[in-house]
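**Student:** just coords:
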């Protein structure tokens, strides 16, 4: 029992820990349910009683498994009880750990027009200038049905498009008429029906005026209420990142800089940008990542200027003087505010607090040789430093030596690494193809380190995780000024594509990744199709 000893200042409470264990097991489970998964895992090591209670309560086991897997619980109205969710979650993780699918590869045709998107388990393609075709990729484990639908007969030519299945949102960029130099119109439609989106403002159209009709749209990304579009016309040196609140139609931010190469939403208010070409710092030769607060000038009509308005920047490894040009492409899925559409009623989904950023560094040497490297960065590597310096002044600079060697992993890009089929990351996983001994492999690098930590804590050898935690060094004097060492740990696994006898090797162009599927891309003359492997 507890006793109280009086002091001159305030009572000193001495707690008898035995009281906790006198509670009925049902009440003790309710107390433990208030703990986060890390604390629950520690409680299992306190005593046999807590170990027995936690191991015997599906709700507590489920919370731990969610946290370790990097997942969040689905809606309560989903048709799954706690024990069923736990069993499905374990099965989902085991399938990805072994890359073992119990479903045959499903092949679908690739449309000829070449405009496509993959996001949130939906693969979309443009069939013609006014028609889009959609495939909802299934998952038996998470209870997602396969679905196909087509939206056609739009009354304008579709230049490009993006989507967010979580909000039933389709973003259509209308091709302007060059002869009359009209502004760009961005149409906000329901992904399921093609009708104007019901929660978008007034006419569900955003307007962007410009002085060029030759924009390309390297990135169209939605994160909650925010829609970001990168308009790029390098010939006219006109590159702009526009961020709207798509529900109100309000322009939140405009960043103008001819060297912007790519962007990604880092948090609900921060955008990460990468530039191509020379750095703004004269004493640093190499690429830099800029972080801006999109709400810094919201409502003022003032443009955001990278040279003066950035929140902070992260220097990348210094390049050799033999590099004459470079660019950085940022990819990360899903967006920070991602949640599956509630109608899917999934039992669990990829957590939003941590995502992998895949940065493709393309460089051209003096000899005109083209080289590519991949820098893999958990979002927390950046957000931790942003949060830690939140009270400091803007324009903070994080040098590579202070964040890169332990917080990232730099690798040489796989042979024939694609710059087209770039949806190769989801959550904390990165997928790519590898050819060895005339065999094509699909490889996964998984940067969720929690299963490893749990296995080490439990001293278990039950699961082969293929750990890669050694520091590696890339020595390329023609690319980097100094050797670049990185040590971020990851798990590695792969499968060899095994087709029935007589079909021959798969002419695989690339591999893409969604929450439940690997998507093989065969994009060669005479063979254009997608192969879906579902887990």
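**Tutor:** Right, received. Where do you want to start? Every value quoted in this text rests on a predicted model; they were computed, and no experiment measured them.
**Student:** okay, CA-based contacts and neighbour counts for the rest of this
**Tutor:** Noted.
**Student:** in stretch 378-392, what counts as buried?
**Tutor:** Across stretch 378-392, burial judged by 16 or more other C-alpha atoms under 10 Å covers 378, 379, 380, 381, 382, 383, 386.
**Student:** which ones are touching the second one?
**Tutor:** When you say that, I think you mean residue 379. 266, 354, 355, 356, 357 (C-alpha atoms under 8 Å, 6 or more residues apart in numbering).
**Student:** which single one of the buried residues of stretch 378-392 is nearest to residue 438?
**Tutor:** residue 378 (32.8 Å; C-alpha to C-alpha).
**Student:** count the residues that sit near the closest residue to that closest one other than its chain neighbours.
**Tutor:** Of all residues not flanking residue 378 in the chain, residue 356 sits nearest, at 4.4 Å (C-alpha to C-alpha, 6 or more residues apart in numbering). By other C-alpha atoms under 10 Å, the residues close to residue 356 number 24.
**Student:** what about residue 356, distance to residue 342?
**Tutor:** According to C-alpha to C-alpha, to the nearest Å, residue 356 stands 24 Å off from residue 342.
**Student:** one more structure, for comparison:
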């Protein structure tokens, strides 16, 4: 008998067809009839495909585990993070007089005496990643800063020689010149001395922000590190922080006001208000350019700041990179997807009659900005989105604790954000609370639908609260912007109290770092004569 409908096909053939569908298409088919619903619910491949997407993960193509095993591991990982129940704890000593460190792709790296680098591969019992550590005893140059990308075995070392900046492209594991780098393995840039670095890597792109300590002049340089070609050279006092929004879009945090020239083209001119600029690297040229001459793709404006308001510091963070993939040697069953990420803007602001200092945190799901970018007609540039067009319902703006450190911006990973709250009158002493905010859009939609079906309960196993009520800046924080600011984007909030190991222990921690399989408590030299890192592994 010839099949007349989809459900008449043999199960084996139906499974092969569904394997090639996007999870959204699988869910649409599931809603067609009870037969397809039963097929999807009973097929481990389909359940894995759906749960992987809802968890914000992608499949590990190098893993040899069965789909059933991967699904079980995914459920273990999800439950562990829901309950903030780590499987192990390990303390490692911190290097004294260390000027810089990096956390990327499950690898923690720390510099010592500007010539030595220590690396730790963070473990995961759930995903089967083993602890590993290694050291490059002498990299051969004096390091001003460094960046890493474990997926490409890439180590980028910044060396300053007067006004010459040399970016050395090395292997993380051997310290030798990276085999994919241009001849010589060095990129060169001329700049003013006395500056700080921000180094980010996304596939073939290496982006470096150099900020002058004295004048606050900044330069953002983007190379194709495999060819050595300069793609962007942006210079301005208003260039403050950046991330890769996609593999070809850079998101820039800057000051500026939208202006229109004689031919109707929008520019971002000098100004005191905050904005996010999207730069398309496929449209840039290697010539030096200022922000007000930049051919940007689009801009997202924040509300107007009050006249009696001064931004002391601000930073934009997101991790991992949009196209990041773990090293094939790890053979992980699954890893975090770059499709949905959380962008976090942290602002330290003096405001009001007495110039009170407050810290604000702006949480922006990447889908908010990317959906706006995708709405642009082909070829259009210079589009400006007002705060009301994107920020009110597409983000969350909240007051942060004063101890939230801008100097250690590894508090965001994937769609999650972590911070620690100290209730004690003695700042930063045990016990304190770890909070994790999760802005995963698919998980939120599922939970909110479940909540409606169950008559208003959270529908999330009572181990995470859904914050769905609005946030309004009130009290003295209402003096930061000209108008009242209210935001609505929902999120999960999870919290756990961290006790001391025993009643006699009083340990100071001054930062909390977040990775895919770990929370890392930092006890630095500023608060501890014997600095160390406490790694909580999931």
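**Tutor:** Great, that's in hand. Every value quoted in this text rests on a predicted model; they were computed, and no experiment measured them.
**Student:** care to give me the TM-score?
**Tutor:** Scored against TM-score structural alignment, normalised by the length of the first structure, the superposed chains reach a TM-score of 0.91; 511 aligned residues with a C-alpha RMSD of 2.2 Å.
**Student:** the buried residues of stretch 378-392 of the first structure in strands, which ones?
**Tutor:** residue 378 (DSSP state E).
**Student:** redo the buried residues of stretch 378-392 of the first structure as TSV? Include distance to residue 116 of the first structure.
**Tutor:** Supplementary listing: those in TSV, determined by distance: C-alpha to C-alpha, whole Å:
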residue	distance to residue 116 of the first structure
378	26
379	26
380	30
381	31
382	30
383	31
386	34
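**Student:** quick revisit: is there a quick ChimeraX command that grabs whichever of the contacts of residue 379 of the first structure are buried?
**Tutor:** Per 16+ other C-alpha under 10 Å, the buried members of the contacts of residue 379 of the first structure correspond to this ChimeraX selection:
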select :266,354,355,356,357
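**Student:** quick check, nearest of the contacts of residue 379 of the first structure to residue 524 of the first structure?
**Tutor:** The closest of the contacts of residue 379 of the first structure, once distances to residue 524 of the first structure are taken by C-alpha to C-alpha, is residue 357, at 28.4 Å.
**Student:** residue in the second structure matching the closest one?
**Tutor:** Superposed on the second structure with TM-score structural alignment, residue 357 of the first structure falls opposite residue 343.
**Student:** contact partners for the aligned residue in the first structure for residue 189 of the second structure?
**Tutor:** In the first structure, the residue matched to residue 189 of the second structure (TM-score structural alignment) is residue 208. Taking C-alpha under 8 Å, 6+ apart, we find residue 208 of the first structure in contact with 183, 184, 185, 186.
**Student:** same thing with residue 69 of the first structure?
**Tutor:** Residue 69 of the first structure neighbours (C-alpha under 8 Å, 6+ apart): 93, 448, 450, 451.
**Student:** residue 121 of the second structure and residue 108 of the second structure, how far apart?
**Tutor:** In terms of C-alpha to C-alpha, residue 121 of the second structure sits 7 Å off from residue 108 of the second structure.
**Student:** swap in residue 33 of the second structure?
**Tutor:** Applying C-alpha to C-alpha to residue 33 of the second structure and residue 108 of the second structure gives a distance of 49 Å.
**Student:** ok, those two, which is more surrounded?
**Tutor:** Counted by other C-alpha under 10 Å, residue 33 of the second structure and residue 108 do not tie: residue 108 has more neighbours, with 18 against 10.
**Student:** need the contact partners of the helix or strand hosting that one.
**Tutor:** Using DSSP states H and E, residue 108 of the second structure maps to strand 107-112. With C-alpha under 8 Å, 6+ apart as the test, strand 107-112 of the second structure has contacts from 95-103, 117-122, 150.
**Student:** which residues touch the aligned partner of residue 235 of the first structure in the second structure?
**Tutor:** The alignment partner of residue 235 of the first structure in the second structure, by TM-score structural alignment, is residue 214. With contacts taken as C-alpha under 8 Å, 6+ apart, residue 214 of the second structure has the following neighbours: residue 194.
**Student:** mind redoing it with 10 Å?
**Tutor:** Neighbour list for residue 214 of the second structure: 193, 194, 195 [criterion: C-alpha atoms under 10 Å, 6 or more residues apart in numbering].
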